[in-house]
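Undergrad: Sequence and predicted model, in that order:
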Amino acid sequence: MSHIEIRTVEVVKYITPLREGGSLPAIVEASDGFLYVLKFRGAGQGKKALISEFMGGELARAIGLKVPELVFMHLDDSFSKTEPDEEIQDLLKFSVGLNLGLHYLSSAITYDPLVSEADALTSSKIVLLDSIISNIDRTVKNTNLLNWHKELWVIDHGASFYFHHNWPIWEQHLNRSFPLIKDHVLLERATKLTEASEGIIGALTPEVIEDIVSKIPEDWLHNESDTMRPESIKAAYITYLNSRLSKIDVLVKEANDAR
């Protein structure tokens, strides 16, 4: 089994904000010379959105979906001092430290359900992944899918794992399915859910899940509002994911029924 390796790079240039998202991500240049979409720890949902983004992306990659490379991005305090826009200045100030970057896919176009192509197996994998990670944000209004070089790429998993915004009752989510799958942009095309589920079970072994969760930066697991310790939080993510996978047949049935 191959362990995932996540590179850490420095932000060297702030290029432009992306105003589509509520969290004001930005295109930045990193110390490796590449451009990234930077997701800020100082944005609305804070570090928890970065954890969701990271885990969702790496789980997607593990099951064979196309995902831009994810990197940890270190931002220093010099950027906020030269930024004229007050809103962005504050965001930069509150985001000093470790953030998350996605490799920028230049000239990629947003997936459009009316004209873009998506094959049945890929669609089925994405639908089931989103059921597993409780991703409420892949709808017709906001597809969070890109077409790049005639392939479908998945991005933006920050709205997943929403149970972690209320740790005291997280275990109540272990027995829930995911009725919101009825709004999924790819549901109509997801006609190979059983085949997709077999591939997902084969790919997301307990070892793979543990490896992904173990890479969450310690710093992101500390929140003033949380009483759980970082190691307990990691254990909860692992328990949650293994529980979802043990119920994948229920999620397949739910998605099929909704379709």
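TA: Good, I have the coordinates.
Undergrad: alpha carbons only for contacts and neighbour counts from here, please
TA: OK.
Undergrad: Now name the helix or strand holding Leu152.
TA: Assessed by DSSP states H and E, Leu152 sits inside strand 151-154.
Undergrad: After that strand, which helix or strand is next?
TA: helix 193-203.
Undergrad: buried residues in that following helix?
TA: Within helix 193-203, the residues that qualify as buried are 193-194, 196-197, 200, 203, counting by 16 or more other C-alpha atoms under 10 Å.
Undergrad: pretty sure Trp220 contacts Ile51?
TA: Yes: Trp220 is within contact range of Ile51, at 7.2 Å (criterion: C-alpha atoms under 8 Å).
Undergrad: Skipping its backbone neighbours, what lies nearest Glu218 in space?
TA: Pro230 (6.9 Å; C-alpha to C-alpha, 6 or more residues apart in numbering).
Undergrad: OK, contacts around the one you found?
TA: Applying C-alpha atoms under 8 Å, 6 or more residues apart in numbering to Pro230 gives the contacts 218, 221-222.
Undergrad: Save these as CSV, and put in distance to His149, secondary structure and neighbour count too.
TA: Below are the contacts of Pro230 laid out as CSV (distance: C-alpha to C-alpha, whole Å; DSSP: H, G, I helix; E, B strand; the rest coil; neighbours: other C-alpha atoms under 10 Å):
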residue, distance to His149, secondary structure, neighbour count
Glu218, 36, helix, 11
Leu221, 36, helix, 19
His222, 39, coil, 16
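Undergrad: What segments of this structure are helices?
TA: Per DSSP state H, the chain carries helices over the ranges 46-62, 78-82, 86-94, 120-132, 193-203, 206-214, 230-246, 248-258.
Undergrad: returning to what we had before: pick the one among the buried residues of helix 193-203 closest to His3.
TA: Ala203 (12.7 Å; C-alpha to C-alpha).
Undergrad: Tell me how many other residues crowd the closest residue in space to His184 that isn't next to it in sequence.
TA: Sequence neighbours aside, Thr139 is the residue nearest to His184 in space, at 4.8 Å (criterion: C-alpha to C-alpha, 6+ apart). As a burial measure, Thr139 scores 19 neighbours (other C-alpha atoms under 10 Å).
Undergrad: does Gly56 really touch Tyr162, like I thought?
TA: No: under the criterion of C-alpha under 8 Å, Gly56 is not in contact with Tyr162, lying 12.0 Å apart.
Undergrad: hmm, back to that, quick check, nearest of the buried residues of helix 193-203 to Gly44?
TA: Ile200 (31.4 Å).
Undergrad: Quick one: residues contacting the closest one.
TA: With C-alpha under 8 Å, 6+ apart, Ile200 has these contacts: 63, 125.
Undergrad: Please say which of Trp220 and Ile51 ends up with more neighbours.
TA: More neighbours surround Ile51 than the other of Trp220 and Ile51, with 25 against 17 (other C-alpha under 10 Å).
Undergrad: take a look at this one as well, against the first:
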Amino acid sequence: MRKLRTVNVTRYITPLREGGSLPALAEADDDFKYVLKFKGAGHGVKALIAELLGGEIARTLKLNVPELVFAHLDEAFGRTEADEEIQDLLQFSQGLNLALHYLSGAVTYDMAVNDCEALLASKIVWLDAYITNVDRTFRNTNLLIWHKELWLIDHGAAFYFHHSWNNWEQTSKTPFSLIKDHVLLPKAAFLTTVDEELKALLTDERLKKIVNLIPEEWLQWETADITPEEIKNTYFEFLKTRRDHSQIFVKQAEDARKTLI
């Protein structure tokens, strides 16, 4: 299991206003450009945790995901920013954030123009049903074509159970009804076929290592009387239980697909 690199943000280039949490294009001290996700935005560190877990699970399933890095924002960063909204965002995001390597020249996946073969579509639909990702629809595909390959981005809306936190066990064993809106569902003809293959990649050891990537800085939740270790263990148990009951969300996806074809 690889460790995520940590970079220091050196330049805020421009906001990416199509994202609800106001991500930004930024440059770091390794001279690469990144799409920067801020802990001071929207759902805060929980969105970053979802992005981290979703991205690394996708990578484990051998799907294309831009490199994820931890991105450090110095307390002095952004003081000269003229936009007050952005200045506040930068101020509230001091410390460790998350960034995705910027895929320069990538274009948004368009189902009317771009193809996706059925096996790959099935794996992506399986992933999103597994991590309860509500945000891969016709309206917002969160898929890019880069160097003639399909790349997955933006998993910050996954794991919606963690916004209430008190029903994780029940949620881990439920179908995912919103899969009916998935942009690739019509093409996902091999959900049952990929089920065993993907579950085999998500071993307990692998899931534990992915969860242990979450920085302690993101686990200091004022709204929950729970320790960082307990939070990590809940994510692990959620992922393990949902994997072991995958037939529930696979059947939901297959049933939803039948209504589309």
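TA: Cool, got the structure. Since the model is a prediction, treat every value here as computed from it, not as a measurement.
Undergrad: Please identify the buried residues of stretch 208-223 of structure 1?
TA: Neighbour counts over stretch 208-223 of structure 1 (16+ other C-alpha under 10 Å) mark 208-213, 216-217, 220-222 as buried.
Undergrad: Rebuild the residues you listed as TSV, extending it with distance to Ala255 of structure 1.
TA: Shown next, in TSV, are the buried residues of stretch 208-223 of structure 1 (distance: C-alpha to C-alpha, whole Å):
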residue	distance to Ala255 of structure 1
Val208	25
Ile209	23
Glu210	27
Asp211	28
Ile212	26
Val213	26
Ile216	30
Pro217	33
Trp220	32
Leu221	32
His222	35
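Undergrad: which among these gets closest to Lys93 of structure 1?
TA: The shortest gap between Lys93 of structure 1 and any of these belongs to Trp220, at 16.5 Å (C-alpha to C-alpha).
Undergrad: Structure 2: which residue goes with that closest one?
TA: Trp220 of structure 1 maps onto Trp218 in structure 2, with residues paired by TM-score structural alignment.
Undergrad: swap in Asn144 of structure 1?
TA: Superposed on structure 2 with TM-score structural alignment, Asn144 of structure 1 falls opposite Asn142.
Undergrad: now Phe72 of structure 1
TA: Phe72 of structure 1 maps onto Phe70 in structure 2, by TM-score structural alignment.
Undergrad: Arg59 of structure 2 corresponds to which position in structure 1?
TA: Checking TM-score structural alignment: Arg59 of structure 2 goes with Arg61.
Undergrad: Quick one: residues contacting that match.
TA: Neighbours of Arg61 of structure 1 in contact, by C-alpha under 8 Å, 6+ apart: Val67.
Undergrad: Would you mind finding the longest strand in structure 1?
TA: Across structure 1, the longest stretch assigned as strand under DSSP state E is strand 8-17.
Undergrad: For that strand, buried residues please.
TA: Going by neighbour count (16+ other C-alpha under 10 Å), the buried part of strand 8-17 of structure 1 is 8-12, 14, 17.
Undergrad: repeat for stretch 141-160 of structure 1
TA: Those would be 143-148, 152-160, for stretch 141-160 of structure 1 by 16+ other C-alpha under 10 Å.
Undergrad: can you give me how far it is from the chain middle?
TA: From the chain centre to the centre of stretch 141-160 of structure 1 is a distance of 10 Å (C-alpha atoms, centre = their mean, to the nearest Å).
Undergrad: swap in stretch 48-62 of structure 2?
TA: With C-alpha atoms, centre = their mean, you get 6 Å for stretch 48-62 of structure 2.
Undergrad: same question, stretch 236-254 of structure 2
TA: On C-alpha atoms, centre = their mean, the centre of stretch 236-254 of structure 2 falls 17 Å from the chain's centre.
Undergrad: Out of the helices of structure 1, flag the one nearest Lys182 of structure 1.
TA: Once the helices of structure 1 are compared by C-alpha to C-alpha, helix 248-258 is nearest, at 5.3 Å.
Undergrad: helices and strands around that closest one, which ones?
TA: Applying 3 or more C-alpha pairs under 8 Å, 6 or more residues apart in numbering; DSSP states H and E, we find helix 248-258 of structure 1 packed against helix 120-132, helix 193-203.
Undergrad: now with 7 Å?
TA: For helix 248-258 of structure 1, the elements it packs on are helix 193-203, judged by 3 or more C-alpha pairs under 7 Å, 6 or more residues apart in numbering; DSSP states H and E.
Undergrad: quick check, distance from the helix it packs on to the centre of its chain.
TA: 20 Å.
Undergrad: Now do it: which range of structure 2 does it align onto?
TA: Residue span in structure 2 matched to helix 193-203 of structure 1, by TM-score structural alignment: 191-201.
Undergrad: compared with structure 1, how much does the matching stretch deviate?
TA: After superposition onto structure 1, stretch 191-201 of structure 2 sits on average 1.5 Å from its aligned residues (mean C-alpha distance after the TM-score superposition for structure 1).
Undergrad: quick one: the residue nearest to His184 of structure 1 and Leu180 touch, right?
TA: No: counting by C-alpha atoms under 7 Å, Thr139 of structure 1 does not reach Leu180; the two are 9.8 Å apart.
Undergrad: which residues touch the residue nearest in space to the middle of structure 2?
TA: Most central in structure 2 under C-alpha atoms, centre = their mean is His155, positioned 2.1 Å from the mean C-alpha point. Applying C-alpha atoms under 7 Å, 6 or more residues apart in numbering, we find His155 of structure 2 in contact with 50-51, 54-55, 133.
Undergrad: Map it onto structure 1.
TA: Match for His155 of structure 2 (TM-score structural alignment): His157.
Undergrad: Just give the nearest non-adjacent residue to its match, would you?
TA: Excluding the flanking residues, the one nearest His157 of structure 1 by C-alpha to C-alpha, 6+ apart is Glu53, at 4.4 Å.
Undergrad: That neighbour: what's it in contact with?
TA: Glu53 of structure 1 is in contact with 156-158, counting by C-alpha under 7 Å, 6+ apart.
Undergrad: and Lys173 of structure 2, what pairs with it in structure 1?
TA: Match for Lys173 of structure 2 (TM-score structural alignment): Asn175.
Undergrad: And Glu81 of structure 2, by the same measure?
TA: Under the alignment (TM-score structural alignment), Glu81 of structure 2 maps onto Glu83.
Undergrad: Distance of its match relative to Gly46 of structure 1?
TA: Distance of Glu83 of structure 1 to Gly46 of structure 1, computed by C-alpha to C-alpha, to the nearest Å: 21 Å.
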